[in-house]
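Chemist: Have a look at this prediction, sequence included:
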Amino acid sequence: MHEAVGLSELLRPVRSRLGTAVGLQAVAAVVAVVPFAAVAELARVLLVTGPVDEGRAWAVAALAAGALVVWVLLSSLAGALAHHADLDFQLSVRRRLVDRLGRVPLGWFTDRGAGGIGKAVQHDVDTMHHLVAHALLNLTASALTPLVTLVYLFWVDWRMALILLIPIVIGVASFVRAAMTMEGQTAAFDGAQQRISSRVVEFVEGIAVVKMFGQAGRAHRQYAQAADDFADFFLAWIAKAYRTSAIAELAFSPVTVLLTVLVGGTAMVSAGHLEAIELLPFAILGLGLAGPMQALHYYSHDVEKSSAAAKRVGALLAAPELVVPAEPRRPDLHDGVRVELSGVEFAYDADRPVLRDIDLALEPGTVTALVGASGSGKTTLAKLLPRFFDPTAGAVTIGGVDVRDIAPEQLYRLVTFVLQDVQLLDASVRDNIRLARPDADEETVRRAARAAAVDERIDALPRGYDSVVGRDVRFSGGEAQRISIARAILADTPVVVLDEATAHADPESEALIQDALSELAAGRTVLVVAHRLASVVGVDRIVVLDHGRIVEHGTHEELLAAEGRYARMWRLQEQAGAGALTGGSR
């Protein structure tokens, strides 16, 4: 198990450039005080009684102008370096994410919503961009500029500096209290955002299905509930820190600072402890002191958000990789491909055993169907063949070789899987079909589409096979399934796994899909996961699962004659079908 990658490690490729940028910004923050101090010094020179020292006045003005130029140059250079580092940082992180996600077991994705992964890859990387390109530099300036200012003001008059600190201390204390009130809520805030993202993805991706079954209102209510929960959480979160934040804002406001300087300065001048001209630096620099101190709170919050984002990205980068054999073996492909599961057990964790004592052989050129109640382990068993998961005990062999000893790229040239939830890429129809064989020529692609009974539908599109999915055309569930089958036909693997391939199809599409599946299955070793028993009546062998165990197997006729679990399931589905027909005739 890999440890999660932290923010420091993610920043490693750009750490030196980022450190240089922060160093330049630190010097710029010190230089930024010089023009304001020069204005106060210039006032002393110009407001003296008697002749004005013009040389000194021009020297102070030149110093102020020079410091301003240096500040602009250093700040610009620091910003350019930070942004350059940020571009490389984002590229590095996204490449690492893509590389890592490309090497994790396919089953790892089944327990994670697309919203959470998408948030980490896009939103969380963008959040860290703000840290690298902006927040660290702003934090440096906001911390150093007030510090240098205070040093200068204490040098002018320490008593007046202490008076100036009164509203500043009150503001800082209020912000600290607000931060303590909100401590630990950032993770909850991100979790609430992720729940909304997941609900949006679920609602959008499943809208066709929920509308088909009249559940659009329910799906929308689930999203609306997630949005309402987020609003309630956010309002409660903000309310906790609102009062203390309001006090801090009031303490840091220019009016409060100026009022403190004028009242305290008047008292000091009246008591003879301060010359009136010496009040000017406090009035000028004091107003600029509160702003950076106030900004420290917000920039520190940016750092906190970026750290939380880095934890989520780091968790993805620590996802377990698919174990690749050091010395891959090649299966024996003579006389067809035999698949065998011997003593197979599988559990998602120690408390959730899914499969137990599975012994099953899939003979070359045969079709085997897995049936059983929901949760019986059908899909999990089927996903062991293409290594969505590895068994926790026993072995899955293809051509006499354990699938764990076959190189992944070789395994996917042996096994094709067609899932019930088809994913089409934002690419041309042609590229979607030839995903497994990018070098396939036009005629080969068309043959696969004709075999999958989807060629006519594609030709009817204005741009034909050049049509871009999601932009030029939106396929129905049945059409998308047939494109997926065309993809599998083109892959031409000796082993095919079909998981509820007709689950979301209407009757007309189901007939076309069944024809396409018959073409796909010809001469191959096929494992079918089926819910509707009528769709697998003619297969070579039916295997019945119950609570992760094989309880029956045989042909349709043999299982009906045995009067066991399969026969009971068959009668129930026949009754349900008759009831639907009766209800539909009313």
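Modeler: Everything's here; your move.

Chemist: make it CA atoms for all contacts and neighbour counts henceforth
Modeler: Noted.

Chemist: So for E304, what's the nearest residue that isn't a sequence neighbour?
Modeler: Closest residue in space to E304, ignoring its immediate chain neighbours: T186 at 7.9 Å, by Cα to Cα, 6 or more residues apart in numbering.

Chemist: What is the helix or strand hosting the one you found packed up against?
Modeler: Assigned by DSSP states H and E, T186 belongs to helix 185-205. When contacts are defined as 3 or more Cα pairs under 8 Å, 6 or more residues apart in numbering; DSSP states H and E, helix 185-205 packs onto helix 114-118, helix 216-252, helix 280-317.

Chemist: looking at those, which is closest to F89?
Modeler: helix 280-317 (12.2 Å; Cα to Cα).

Chemist: In the closest one, which residues are buried?
Modeler: Neighbour counts over helix 280-317 (16 or more other Cα atoms under 10 Å) mark 280-297, 299-300, 302-303, 305-317 as buried.

Chemist: got TSV for the helices and strands packed on helix 185-205, with distance to S174 too?
Modeler: Converted to TSV, the helices and strands packed on helix 185-205 look like this (distance: least, Cα to Cα, whole Å):
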stretch	distance to S174
helix 114-118	35
helix 216-252	5
helix 280-317	11
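
Chemist: what about those, which gets the closest to A436?
Modeler: Minimum separation from A436 across the helices and strands packed on helix 185-205 (Cα to Cα) falls at helix 114-118, 22.8 Å.

Chemist: any idea where the strands of the chain begin and end?
Modeler: With strands called from DSSP state E, the chain shows them at 339-347, 353-362, 367-372, 393-398, 401-402, 415-418, 495-499, 525-529, 541-546, 549-554.

Chemist: Reformat these as JSON lines; add mean neighbour count and distance to R568.
Modeler: What follows is the strands of the chain, written out as JSON lines (neighbours: other Cα atoms under 10 Å; distance: least, Cα to Cα, whole Å):
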{"stretch": "strand 339-347", "mean neighbour count": "20", "distance to R568": "27"}
{"stretch": "strand 353-362", "mean neighbour count": "18", "distance to R568": "22"}
{"stretch": "strand 367-372", "mean neighbour count": "25", "distance to R568": "11"}
{"stretch": "strand 393-398", "mean neighbour count": "20", "distance to R568": "30"}
{"stretch": "strand 401-402", "mean neighbour count": "19", "distance to R568": "36"}
{"stretch": "strand 415-418", "mean neighbour count": "22", "distance to R568": "28"}
{"stretch": "strand 495-499", "mean neighbour count": "25", "distance to R568": "22"}
{"stretch": "strand 525-529", "mean neighbour count": "25", "distance to R568": "18"}
{"stretch": "strand 541-546", "mean neighbour count": "23", "distance to R568": "12"}
{"stretch": "strand 549-554", "mean neighbour count": "18", "distance to R568": "12"}
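
Chemist: Use this one as the comparison:
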Amino acid sequence: MSARALLRPVRGRLILAVALQALSSVSATGVLVAMAMIGDRLLAGAGAVCTIALAGAGAALLSVLCAAAAGALTHLADTGLQLRLRRQLASRLSRVPLSWYAGRGSGAVKKTVHDDVAALHHLVAHTVLDVTAVVVTPLAALVHLATVDPVLAALCVLPAVAGALLFRRAMANAGPQMAAYGRAATEINNAAVEFVDGIAVLKTFGRAGEAHHRYRRAADAFSDFFTTWAAGTTAVTTASQLVVTAPAVLLTVLAAAVPAVAAGVVTPGAVVAFVLLAPAVAAPVATIGRQTQALRTGLSAAGAVADVLRTPVRTPGTAEPDGTTIRLHDVGFGYADGVPVLSGLDLELPPGTVTALVGPSGAGKSTVARLIAGLHEVTTGRITVGGVDVRDLDPAVLHHTVGFVLQDVVLLRASVAENIALARPGATAAQIEAAARTARIHDRIAAAPGGYRAIVGTELVLSGGEAQRLSIARALLADPPVLILDEATAYADPHAEAEIQRALSALTAGRTMLVIAHRLAGIRHADRIVVLDAGRITEQGRHAGLLAAGGRYARMWRAQQLTPALEETA
């Protein structure tokens, strides 16, 4: 989709609005023409100016009405366009692969979805009409002046030409500069998001002063860039505006008109017409920079939105899984930087079994979980659920079959009930409460003002362990046959961990489980323990057998058994 195609749904309204604005500009020029004609009649000693005055008043009224109608049309077009684009963006972004997000900062996505769509308001609602007025008004004035005196009319054009040439010189390198401007603005957006998201962690480590460093660097870089750009163009830009000011234009015209009147070549009435209309011929050049910038910004925003709407999405499959057996077939995966994370991974999760995935940090454990849940796509190989490749499954079917509880809980700024019922929007209040009770979070919710209607994050602020239990309640209500637990107790204190473990006990009964754990004591009774290291499976078996083998798992176990003893003697 191109920027032009993006605006196609409102093209009809915009064309009509442009026509009305053009008529408004011509009518406004007609008011000045009427004034010039009245001046000419009065200077010539002729009467009967009432008809002209009435015509001028009618032209003024027509100009106001047409301008108002044009503005209403463009604002209606803008409202409809923004609603359509926001819906299209929401639909598209909900279906793009998560790898698309991995290559972009939150600020870049926010800039497109919010800032660029908002920038289209100025393009559609204002800039189109402003540019029309800038073009039509001087042309209408020039046409009339040419009928009065062609030589003086040609003289009126000289300041406009000079101003345009000077402005062109000032904007000679505008294309690359605007691209750099967009990159600098995106960097500020990214830095602002990072500042908000990371300040709590930096404060925890006593480095709050560094929280704003990237933002300051981005802001300083933007300031330096813009100052340098402006310094190189200010003199020429100022000159381009000065030569088209009313005093400069009138001085140019009167320098020729006064001697012409003295010589009897031009009538005083004709000079009145030039005094009134000549500034209108050149004045729009003073706004050409602002209008050009507005056009560039609007078209650039339209292009950015169009690029997102062109992002390929995965077409949902229609295949139905036969059972819930999950298999990883020679799976390989790497992020955009090309560094491999997983390589040659073969793994099977039989129905009704508990498989524990362990290994050092960075081994690829969480990546496996996200691949099975369809949050990323494999680079090589395939993952099947019930014999069907996850890429051929409808995401709704996949997520109904495979649920997950991640260590980093994401809660929506919505009611507690809506957060729990995320996977089952039609769940009853009794079902939501039952899931919360089983997850050991009901008492906390009931104690909050508003209870299950409280808005998470504002009316109800949850600790890490409480948020984790809310996430477990969500999974309980969804009731998937396959469940992935990724370090579900990683950030919990001992009391919260005990509560979470009790909630997980209710959640895991009768399900196929993949448990990703750092604390080995919690998974020693698993049906199978798989050791992952550097993206490959190095060991697998039951707890006792792996200890007897004396490999990586045994060393990890001994290290974790030794740590509490060292802490007690410290």
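Modeler: Thanks, I have the structure now. From a predicted model like this one, the values you see are computed outputs, not experimental measurements.

Chemist: returning to what we had before: can you find the partner of the residue nearest to E304 of structure 1 in structure 2?
Modeler: Here T186 of structure 1 is matched to M178 in structure 2, going by TM-score structural alignment.

Chemist: V236 of structure 2 versus that match, what's the distance?
Modeler: Distance, M178 of structure 2 to V236 of structure 2, using Cα to Cα, to the nearest Å: 18 Å.

Chemist: So those two - more neighbours on which side?
Modeler: Between M178 of structure 2 and V236, counting by other Cα atoms under 10 Å, V236 is the more crowded of the two (19 against 15).

Chemist: The more buried one -> structure 1?
Modeler: In structure 1, the residue paired with V236 of structure 2 is T244, using TM-score structural alignment.

Chemist: correct me, but its match touches A178?
Modeler: Yes. Shown here, T244 of structure 1 and A178 form a contact pair, counting by Cα atoms under 8 Å, at 5.7 Å.

Chemist: D392 of structure 2 pairs with which position in structure 1?
Modeler: In structure 1, D392 of structure 2 lands on D405 (TM-score structural alignment).

Chemist: hmm, back to that, which ones are touching the residue nearest to E304 of structure 1?
Modeler: Neighbouring residues of T186 of structure 1 by Cα atoms under 8 Å, 6 or more residues apart in numbering: E304, K305, A308.

Chemist: quick one: what's aligned to the second one in structure 2?
Modeler: This points to K305 of structure 1. Matched across to structure 2, K305 of structure 1 falls on T297, judged by TM-score structural alignment.

Chemist: swap in W155 of structure 1?
Modeler: Superposed on structure 2 with TM-score structural alignment, W155 of structure 1 falls opposite T147.

Chemist: what about the corresponding residue of structure 1 for I445 of structure 2, how many neighbours?
Modeler: Under the alignment (TM-score structural alignment), I445 of structure 2 maps onto I458 of structure 1. I458 of structure 1 has 23 neighbours, counted by other Cα under 10 Å.

Chemist: Check A192 of structure 1 too.
Modeler: 19.

Chemist: what do you get for P564 of structure 2?
Modeler: The number of residues near P564 of structure 2, taken as other Cα under 10 Å, comes to 11.

Chemist: if I read this right, L23 of structure 2 contacts V64, doesn't it?
Modeler: No. Taking contacts as Cα under 8 Å, L23 of structure 2 lies outside contact range of V64: 10.1 Å.

Chemist: When the two are compared, which one has more neighbours?
Modeler: Neighbour count, other Cα under 10 Å: between L23 of structure 2 and V64, L23 has more, with 21 against 17.

Chemist: I'd like to check which residues are in contact with the alignment partner in structure 1 of that one.
Modeler: For L23 of structure 2, the equivalent position in structure 1 is taken to be V27, counting by TM-score structural alignment. By Cα under 8 Å, 6+ apart, V27 of structure 1 lies in contact with L74.

Chemist: Any idea how many residues pack against the match of W155 of structure 1?
Modeler: Residues contacting T147 of structure 2 under the criterion other Cα under 10 Å number 9.

Chemist: Distance of it relative to I52 of structure 2?
Modeler: In terms of Cα to Cα, T147 of structure 2 sits 18 Å off from I52 of structure 2.

Chemist: Check I326 of structure 2 too.
Modeler: According to Cα to Cα, I326 of structure 2 stands 87 Å off from I52 of structure 2.

Chemist: next one: A140 of structure 2
Modeler: On the measure of Cα to Cα, A140 of structure 2 and I52 of structure 2 end up 18 Å apart.

Chemist: So for those two, which sits in the more crowded spot?
Modeler: More crowded of A140 of structure 2 and I52, by other Cα under 10 Å: A140, with 20 against 17.

Chemist: mind listing what the more buried one touches?
Modeler: In this structure, A140 of structure 2 makes contact with V26, T29, judged by Cα under 8 Å, 6+ apart.

Chemist: Let me know which of the helices and strands packed on helix 185-205 of structure 1 is the nearest to G584 of structure 1.
Modeler: Once those are compared by Cα to Cα, helix 216-252 is nearest, at 22.0 Å.

Chemist: Mean deviation, the closest one versus structure 2?
Modeler: When structure 2 is superposed, helix 216-252 of structure 1 averages 2.3 Å from its matched positions, counting by mean Cα distance after the TM-score superposition for structure 1.

Chemist: and that helix, which residues are buried?
Modeler: Buried residues in helix 216-252 of structure 1, counted by 16+ other Cα under 10 Å: 216, 219-220, 222-223, 226-227, 230, 233, 237, 241, 244-245, 247-252.

Chemist: One more: stretch 178-191 of structure 1?
Modeler: For stretch 178-191 of structure 1, by 16+ other Cα under 10 Å, it's A178, A179, T181, D190.

Chemist: Also stretch 194-208 of structure 1?
Modeler: Neighbour count says stretch 194-208 of structure 1 has Q194, R195, I196, S197, S198, R199, V200, V201, E202, F203, A208 buried, by 16+ other Cα under 10 Å.

Chemist: Show me the contact partners of that stretch.
Modeler: With Cα under 8 Å, 6+ apart, stretch 194-208 of structure 1 has contacts from 113-116, 119, 216, 219-220, 222-223, 226-227, 230.

Chemist: Try it again at 6 Å.
Modeler: With Cα atoms under 6 Å, 6 or more residues apart in numbering as the test, stretch 194-208 of structure 1 has contacts from G115, G116, Y223, A226.
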